[in-house]
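S.K.: coordinates for the following, if possible.
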Amino acid sequence: MYPLKFFWGNFCIVGESGSGKSTIIQAMMRILPPPALISEGKVFIDGKNIMEASEQDIIGFRWKQISIVMQSALNALNPVLSVREQIYDVLNTHKGLIGKEADDRAQELLSLVDIDFTHLESYPHQLSGGMKQRIVIAIALAIMPPIIIMDEPTTALDVIVEREIIAKIIELRKKLKFTILFITHDLNLLLEFADKLAVMRNGEIVELDEVKNIQKGGNHPYTQKLIGSIPSASGKRKKGLLSKPDSLNFSKIPILEVRNLKKVFQSPGIFNKNKIVAVNDVSFKVFKGEIVALVGESGSGKKHYSKTSNPSDEAL
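M.R.: The predicted model follows:
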């Protein structure tokens, strides 16, 4: 088991689901849900052992010294409170800001994550997944703590939005000089921006090293297995675990054929005559035995293909 030491930069913990990644950061923050207990160990931040701190001291400490973007952050926002109210709650409680001071700070926080200040009046259901994620990050930055823990902050985001969020996180880290402790199961993502990496398995850190060394293959067999599991979009393709059955005879006649498919939505409002094109002149064929993948970012129209491909759909 390796002791963890964080310095300025990007420190990341990677491991499969259930390896203990979220548990270790909850223990560090002293927010483990019952019946879990911390049996032993110490956590020092700025020279102070927070395991010995009182509950009252911990409440202020969590925002001023270290904040967290929890797993499933898209559901972390209160659905019945506006963005303004949720940011104000942190600013009022932990920094005593009210009125114009709180308003100016809220606008500044949204500006940091490239969200227009007009969205202060928006509710979570009115925002895209990427916008919700940026707002959660803005709230974590509200008191400008020196350490921010991000527990799988890009979960449920498509790959394009994920890369945009990661780029914004790195930009903010360089600008505001805070340390990131990033938790994820996506090793490929971490190798792109992490400075140091801890690999967890079965509740233990089995390897801890600089990313440049782990990229060479790592020392622990589990790390090597993780590195080897990263798919490549180029080069020679390795034989996968599953292969195409030899018994399938592919017909030249498609079992599904879509021709010039189009779906249009009417914009809401009695007097609004604008139309939104969700699917525009799409054609494709699927043959017996094939596995056809449909790839695209959120909002590109993937789901509408399957809905409008159903003959019972009124849109056809």
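
S.K.: make it CA atoms for all contacts and neighbour counts henceforth
M.R.: Will do.

S.K.: buried set for the helix or strand encompassing F284?
M.R.: Secondary structure from DSSP states H and E places F284 in strand 275-286. Within strand 275-286, the residues scored as buried using 16 or more other Cα atoms under 10 Å are 278-279.

S.K.: could you do stretch 214-230 as well?
M.R.: Neighbour-count burial for stretch 214-230, counted by 16+ other Cα under 10 Å, picks out 214, 218, 222-223, 226-227.

S.K.: for these, which one is nearest I45?
M.R.: Distance to I45, by Cα to Cα, is smallest for I214 among the buried residues of stretch 214-230, at 26.6 Å.

S.K.: mind checking how far the helix ranked longest in the chain is from the chain centre?
M.R.: The residue-count maximum for a helix in the chain (DSSP state H) belongs to helix 159-176. Relative to its chain's centre, helix 159-176 lies at 11 Å (Cα atoms, centre = their mean, to the nearest Å).

S.K.: how about this one, so we can line them up?
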Amino acid sequence: MTEAPSTRSADNLVEIRALTRSFSSRNQLFGKKRTMTAVNAVSLDVPRGKVTGVVGESGCGKSTLARLVLRLLEPSSGQVHFDGIDLTRQPASAMRPLRQRMQLVFQDPYSSIDPRYSIRTALLEPLRIQGLPLSEAEASRTVERLMAMTGLNPSLAPSYPHQLSGGQKQRVGIARALALQPAFLVLDEPTASLDVSIQAQIVGLLEKLRQGLGLTYLFISHDLGLVRYFCDRIVVMYLGRVVEVLPTPRTPPRHPYTRALMDSTFEPDPQRRRAITRLSGEIPDAFDLPRGCAYAARCPQSTDRCRAEHPPLVQDGDHALACHHPV
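M.R.: As a prediction, this is how the structure comes out:
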């Protein structure tokens, strides 16, 4: 077993190494300054052409990680390698062309599109920002292609966001992300605000696009059931750290937190339903994390070692785990 992961591979489009981002605040106007580490020494790989899922409870650092990977936030330390290029060392002038190859689909389709823009204008905005001039005919063909690709009727191009349903808005968000023909999409809970039936349609669309365009996804979600269905591998986060990496969705979890998450998912088949064991204990204060394992206060298997010594993320074959007493 070795500490995970440390080397770069051509099979990975994105490689994250010891990525950390801290935020500071004061609990009162003249109070003492406090620091919270939202993403803490995260290291993981995103293989080319695959869907890597990142799952965890709200507040575990998933969305912060998504923005750090695209360098929409500056890290406190660590590295992000995109296709062999260290994004954290690139000047702003070098990031502009790189951003054509990586895009973000936001969680909330109701606020991610400017309400003053027509759908046509929203879809052409990435090309305008990148300084890619198009004739009127080329612009019309581009809009039609993007809308057809994402299952939207091109007749909706003159419409405004308030005239579209939530599912249609999210399709616009996906189409806009594809406008620059990227290789890598970060999907930040793209189905969280949609009805279940619409969620299934969006996931089906994303899978079709991945296969047709050869895309690589980093899929952020709190829905472990959806992640197990859609993703090729699963990264589990807890309070800013990676606690387990499952190489396949069917790999049995060994971390008590991952096991608790999986046991809490709803099973629609009555013959396969099981009793759910509720987690006890309080989530630690993110501004005052314990010295050892952050999950120790809620873990039924915790010992004095867990409360005193932080478990490192260790690689065992393709399976990575940070736990002193795995199940």
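
S.K.: TM-score for these two?
M.R.: The TM-score (TM-score structural alignment, normalised by the length of the first structure) is 0.71; 235 aligned residues with a Cα RMSD of 1.8 Å.

S.K.: rewinding a little: and the strand holding F284 of the first structure, what does it pack against?
M.R.: When contacts are defined as 3 or more Cα pairs under 8 Å, 6 or more residues apart in numbering; DSSP states H and E, strand 275-286 of the first structure sits against strand 256-266, helix 302-308.

S.K.: what helices or strands is the longest one leaning on?
M.R.: Spelled out, it's strand 256-266 of the first structure. For strand 256-266 of the first structure, the packing partners by 3+ Cα pairs under 8 Å, 6+ apart are strand 275-286, helix 302-308.

S.K.: among the ones you listed, which comes closest to I169 of the first structure?
M.R.: I169 of the first structure lies closest, by Cα to Cα, to one member of those: helix 302-308, at 28.1 Å.

S.K.: so where in the second structure does that closest one end up aligned?
M.R.: Aligned by TM-score structural alignment, helix 302-308 of the first structure falls on no residue of the second structure.

S.K.: just the buried residues of that helix, please?
M.R.: Residues of helix 302-308 of the first structure classed as buried by neighbour count (16+ other Cα under 10 Å): 305, 308.

S.K.: same question, stretch 80-88 of the first structure
M.R.: 82-88.

S.K.: the second structure: matching residues for that stretch?
M.R.: The counterpart of stretch 80-88 of the first structure in the second structure, using TM-score structural alignment, spans residues 116-124.

S.K.: what does the matching stretch contact?
M.R.: Under the contact criterion Cα atoms under 8 Å, 6 or more residues apart in numbering, stretch 116-124 of the second structure has outside partners 113-114, 139, 143, 146, 156-161, 172, 175-176, 179.

S.K.: what of stretch 176-186 of the first structure?
M.R.: For stretch 176-186 of the first structure, using Cα under 8 Å, 6+ apart, the contacting residues are 6-17, 21-22, 145-152, 173, 190.

S.K.: so where is it in the second structure?
M.R.: Going by TM-score structural alignment, stretch 176-186 of the first structure lines up with residues 213-223 of the second structure.

S.K.: over to the matching stretch now: how far is its first residue from its last?
M.R.: Stretch 213-223 of the second structure stretches 25 Å from its first residue to its last (Cα to Cα, to the nearest Å).

S.K.: okay, and the equivalent of L152 of the second structure over in the first structure sits in which element?
M.R.: Aligned by TM-score structural alignment, L152 of the second structure pairs with I115 of the first structure. Using DSSP H and E, I115 of the first structure is not contained in any helix or strand.

S.K.: excluding sequence neighbours, find me the nearest residue to I115 of the first structure.
M.R.: Spatial nearest neighbour of I115 of the first structure, chain neighbours left out: M131 (7.3 Å); criterion: Cα to Cα, 6 or more residues apart in numbering.

S.K.: helices along the second structure, start to end?
M.R.: Under DSSP H, the second structure gives helices at 62-69, 92-99, 119-129, 136-149, 166-178, 196-213, 224-230, 256-263, 304-308.

S.K.: nearest to S24 of the second structure, out of those helices?
M.R.: helix 62-69 (14.5 Å).

S.K.: re earlier: can you list the helices and strands packed on strand 256-266 of the first structure in JSON lines and add distance to I166 of the first structure?
M.R.: Shown next, in JSON lines, are these (distance: least, Cα to Cα, whole Å):
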{"stretch": "strand 275-286", "distance to I166 of the first structure": "28"}
{"stretch": "helix 302-308", "distance to I166 of the first structure": "24"}
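
S.K.: which residues does stretch 124-143 of the first structure contact?
M.R.: So stretch 124-143 of the first structure is contacted by 63-64, 67-69, 73-74, 76-79, 82-83, 86-87, 90-91, 94-95, 109-110, 112-113, 115, 148, 153-154, 157, 161-162, 165 (Cα under 8 Å, 6+ apart).

S.K.: mind listing what's buried along that stretch?
M.R.: Buried positions in stretch 124-143 of the first structure, judged by neighbour count with 16+ other Cα under 10 Å: 124, 129-143.
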